[in-house]
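Engineer: Sequence and predicted structure are below.
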Amino acid sequence: MEPTSSTLLWGGRFTESMNDLMVIFNESLPFDKALHKADIEGSITFAKALFQLNLLSQDELNSIISGLQAVEKEWKEGTFVIKPNVDEDIHTANERRLAELIGSSIAGKLHTGRSRNEQIATDMRIWVREQLAGLSIVMKEVLRTCASRAKSEIDVLMPGYTHFQRAQPIRFSHWLLSHATYIIGDLQRLEGIKERVNCCPLGVGALAGNPFGIDRSFLAKDLGFSSIHPNSLAAVADRDFVAEVLQWSSLLMVHLSRLSEDLIIYSTAEFGFVRVADAYSTGSSLMPQKKNPDSLELIRGKAGRVMGQASGFLSTLKSLPTAYNKDIQESVEPLLDCVKTVSHCLRIIRGVLDTLKVDSKKMRSALTADMLATDVADYLVLKGVPFRQTHHAAGAVVRKAEEAGVSISELGLQDLKQISPHFENDIVEVFDFERSVEKRSAEGGTCRKSVQTQIAMIEALLSGN
């Protein structure tokens, strides 16, 4: 069907048909149909507000509500028939179908005093509010998995790395909880975004406000919003909540990407610390022996996708004049795609962590005595030697061992005394990885008690205490 002035919501002042490509270029229904439920909810509430103003009769209100519910039922069941070149966006499609069901004389009253500018702003906030609540649940599931694995594998020791070089022994649980800590921060930031998203723009018209004195407090309350957008010009153009969601998602994806990178490295044959389950791996079409951690590689790759959406959308926003401009339509697709991507990545990483096989023997065998060089320095500190001197002395111990082709734990006491007279027979006690880990007993350290405290903090967070 050709779009004409009679089939377009805004066609009254036009005399010529739209260019065929322009029709496609302008349409947003292919993606904003995802907002169908939110659009129906907003329209039902708006109809109730019109009834309060005596702009709809009770019978008209009942017809509109039952008609909109029937339209939503069609969307839900997949029977809604889209009319190409007519259904420009989700608002047009729903109103067109409503008119077919209850008649245009009644359906035509629904848009009284309302603009699609406020509709889309409302729909997006309702939709993303629900999506963010779902993401919060999945993030908590990831944290629950981290806490559970940390508790069950608290005895596993592994090398800790800085500059991607072996540094000091740590607990595997401590490594896992370091990533959980980032996700906790993401969860806390999400709560702030959820509050700012939950602000109602409905009832402001196209830009200047509603001319019929519509009750915006009722609109907000009926739709579950916690506040009312205070300025009509800003309300229709405000996509800061989209920018916030995209930026928040970018940081979350950075954290998931870093966790994925560690696991990719640790799963290589060169490390062999962990094995990713078959359920989250793929193979090679040429090399039969290959088992690739594609789940983690895709998370790492999709981090760039989400960050690109955030950067791109900010570039769209930066030069827009006041109030609504069609550029803002470009906020919908990035938001929809970003939320889907983040949701998938969170669910995948949870599955990877839940099914991950940890090789404690491989991790333990990767621990070497030179990783206890700091413990040697600390030993001398307890003998009364200033740390700057102990640091040099411990460095000399490492150098002497390298020259002799042995481990620092294999140097004799006389060799050590040549470096510092403060070395005594009890130096042998230092060369114990478990002891080294347990010495890191300050809050936040890698000792057992500290790790258990971190686990308890996550469990308390998840239980709401």
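Structural biologist: Cool, got the structure.

Engineer: use CA for all of it now, contacts and neighbours both
Structural biologist: Noted.

Engineer: and residue 47, what is it in contact with?
Structural biologist: Shown in contact with residue 47 (CA atoms under 8 Å, 6 or more residues apart in numbering): 56, 61, 64, 65, 110.

Engineer: just the buried members of those?
Structural biologist: 56, 61, 64, 65, 110 (16 or more other CA atoms under 10 Å).

Engineer: Okay, one more to line up with it:
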Amino acid sequence: MAKMWAGRFSKEEDEAVNDFNSSIAFDQRMAVQDIKGSIAHATMLGAQGIIAQSEADAICAGLSSILEDLQSGALSIDPTAEDIHMFVEAELTARLGDTGKRLHTARSRNDQVALDVRMYLRDTVKEIKTLTKTLVETICEISSEHTHTVMSGYTHLQRAQPITFAHHLMAYAQMFYRDLTRLSDATARMDEMPLGSGALAGTTYPIDRQMVAKLLGFSGVTQNSLDGVSDRDFCIEIASALSILMMHLSRFCEEIILWCSWEFKFIELDDAYATGSSIMPQKKNPDIAELVRGKTGRVIGDLVTLLTMMKGLPLAYNKDMQEDKEAVFDACDTVILCVKTFIPMLKTMTVLPENMRRAAAKGFINATDCADYLVKKGLPFRDAYKAVGTLVAHCIRTGEVLETLPIEEYKDVCDLFADDVYDAINLDTCVNGRDVEGGPAPARVKAQIEAMQKKLASYDAE
């Protein structure tokens, strides 16, 4: 395919240079956005009298036919084309002749690609937000079934204080909802139309940028032509939001990996979302969760790629910026793949409440409640803390737990203890007593679930 810029050059581009320079292998996925952007541009050129209305109409019809042919399979993208923009323009010119050559009036590939990437990411992030919303809804559904399922909360991966499984899950619901808001914030800042910036200095043609913005569903236009073509903050910001989302997903996967191990056995993954071993017949491996955890590094790497690519670039456009697409596309693809796989894995897992309760009972997670019991009877907290620590050390030596320790041994440490201590340190009492906003008491977690479901109901993934 002849280069559109060949007039300046006296010889053909080296084949290896062509391959190195080409971006068609990855930017062809923006064909729909490129054609829609070109239709809006041609419509504006005709309305402004920059080209004849009949030519604008012919260009729009030609572009629509190209899109139809691509979608039906009647037309294949030429892998030797430099990029998707040149492929579409060359195909249009082949169909319309000189009329097709008028499409690029008052436009540069610099502002064209800036537009296409924004439009593509707008569409793709919408899909990611819809998936993430479904993930939060799934967590809420599972949580609503386990508001009374007592388990140990952990710090330093050591049993710490009693909570419920619902309370633990809803922590992730909060994380993923913040991811939703981050993605919405990023797309809101991306909602500016760069076409009309030209190569870097706008154009002398009397274009109507606001018209094009309106046709393409943007709320406004970029305010500086240099920034319009050289800005990739939106790619970086989306990759950042996706990296945080993947980090949250990875933390969740790490806990699922722990929970389904024989050492915890709090859950069991469905056979459809686990794999076996080639040599050990007893194995049931959480490979899906492990892969998600591993792919997190890939998305974080995409973010680092974008930041590193941009950090030394002078204004305006530089060819380095061609590297933006593979990185941000890969981040989007990876997140979509991971969340799509994670949701059904989560839905189909079996929760084992008895094992959670058994582990909680052995971890002295009611020790703080035992100390609080003494504080309520007038003992300073630090003295109460020391007394209960002495009791725990005694239980570890004798193989007992606080719930079974005879009252006489309680009184040997502090005479404020009475028979009502057993009710105070009951795990259900400990959980129910944490009746503060955001706490693990069943009523509070139910309220948290309802509040989240209400926010999700009003959330717009657009």
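Structural biologist: Happy to help now that I have it. Keep in mind that this is a model prediction, so the values were computed, not measured.

Engineer: now what about the TM-score between them?
Structural biologist: Aligned and superposed, the two chains score 0.97 in TM-score terms (TM-score structural alignment, normalised by the length of the second structure); 458 aligned residues with a CA RMSD of 1.3 Å.

Engineer: picking that back up, of the contacts of residue 47 of the first structure, which stay in contact in the second structure?
Structural biologist: Contacts conserved in the second structure for the contacts of residue 47 of the first structure, counting by both residues aligned by TM-score structural alignment, their matches' CA atoms under 8 Å: 61, 64, 65, 110.

Engineer: Could you double-check that the first one sits in contact with residue 51?
Structural biologist: Yes - using CA atoms under 8 Å, residue 61 of the first structure and residue 51 qualify as a contacting pair, with a distance of 6.7 Å.

Engineer: Three-state assignment for residue 160 of the first structure, please.
Structural biologist: The three-state label given to residue 160 of the first structure by DSSP: H, G, I helix; E, B strand; the rest coil is strand.

Engineer: And for the aligned partner of residue 52 of the second structure in the first structure, nearest residue in space, chain neighbours not counted?
Structural biologist: Counting by TM-score structural alignment, residue 52 of the second structure lines up with residue 57 in the first structure. Spatial nearest neighbour of residue 57 of the first structure, chain neighbours left out: residue 51 (6.2 Å); criterion: CA to CA, 6 or more residues apart in numbering.

Engineer: Please give me every residue in contact with the one you found.
Structural biologist: Residues counted as contacts of residue 51 of the first structure (CA under 8 Å, 6+ apart) are 57, 58, 61.

Engineer: Narrow those residues to those in helices?
Structural biologist: Secondary structure from DSSP state H places 58, 61 of the contacts of residue 51 of the first structure in helices.

Engineer: With distance to residue 367 of the first structure as extra columns, can I get the contacts of residue 51 of the first structure in CSV?
Structural biologist: Formatted as CSV, the contacts of residue 51 of the first structure follow (distance: CA to CA, whole Å):
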residue, distance to residue 367 of the first structure
57, 79
58, 77
61, 73
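
Engineer: Which of the contacts of residue 51 of the first structure are conserved in the second structure?
Structural biologist: Compared against the second structure with both residues aligned by TM-score structural alignment, their matches' CA under 8 Å, the contacts of residue 51 of the first structure retain 57, 58, 61.

Engineer: Return the member of those residues nearest to residue 160 of the first structure.
Structural biologist: Nearest to residue 160 of the first structure out of these is residue 61 (CA to CA; 65.8 Å).

Engineer: Can you show me the helices along the stretch 351-465 of the first structure?
Structural biologist: Along the stretch 351-465 of the first structure, the stretches classed as helices by DSSP state H, counting those that start in this stretch are 360-365, 373-382, 387-404, 413-419, 433-439, 448-463.

Engineer: give me the stretch of the second structure that the fifth one matches.
Structural biologist: It refers to helix 433-439 of the first structure. Under TM-score structural alignment, the match for helix 433-439 of the first structure is residues 427-433.

Engineer: Among the helices of the stretch 351-465 of the first structure, pick out the one with the most neighbours on average.
Structural biologist: Of the helices of the stretch 351-465 of the first structure, the one with the most neighbours on average (mean count of other CA atoms under 10 Å) is helix 373-382, at a mean of 20.
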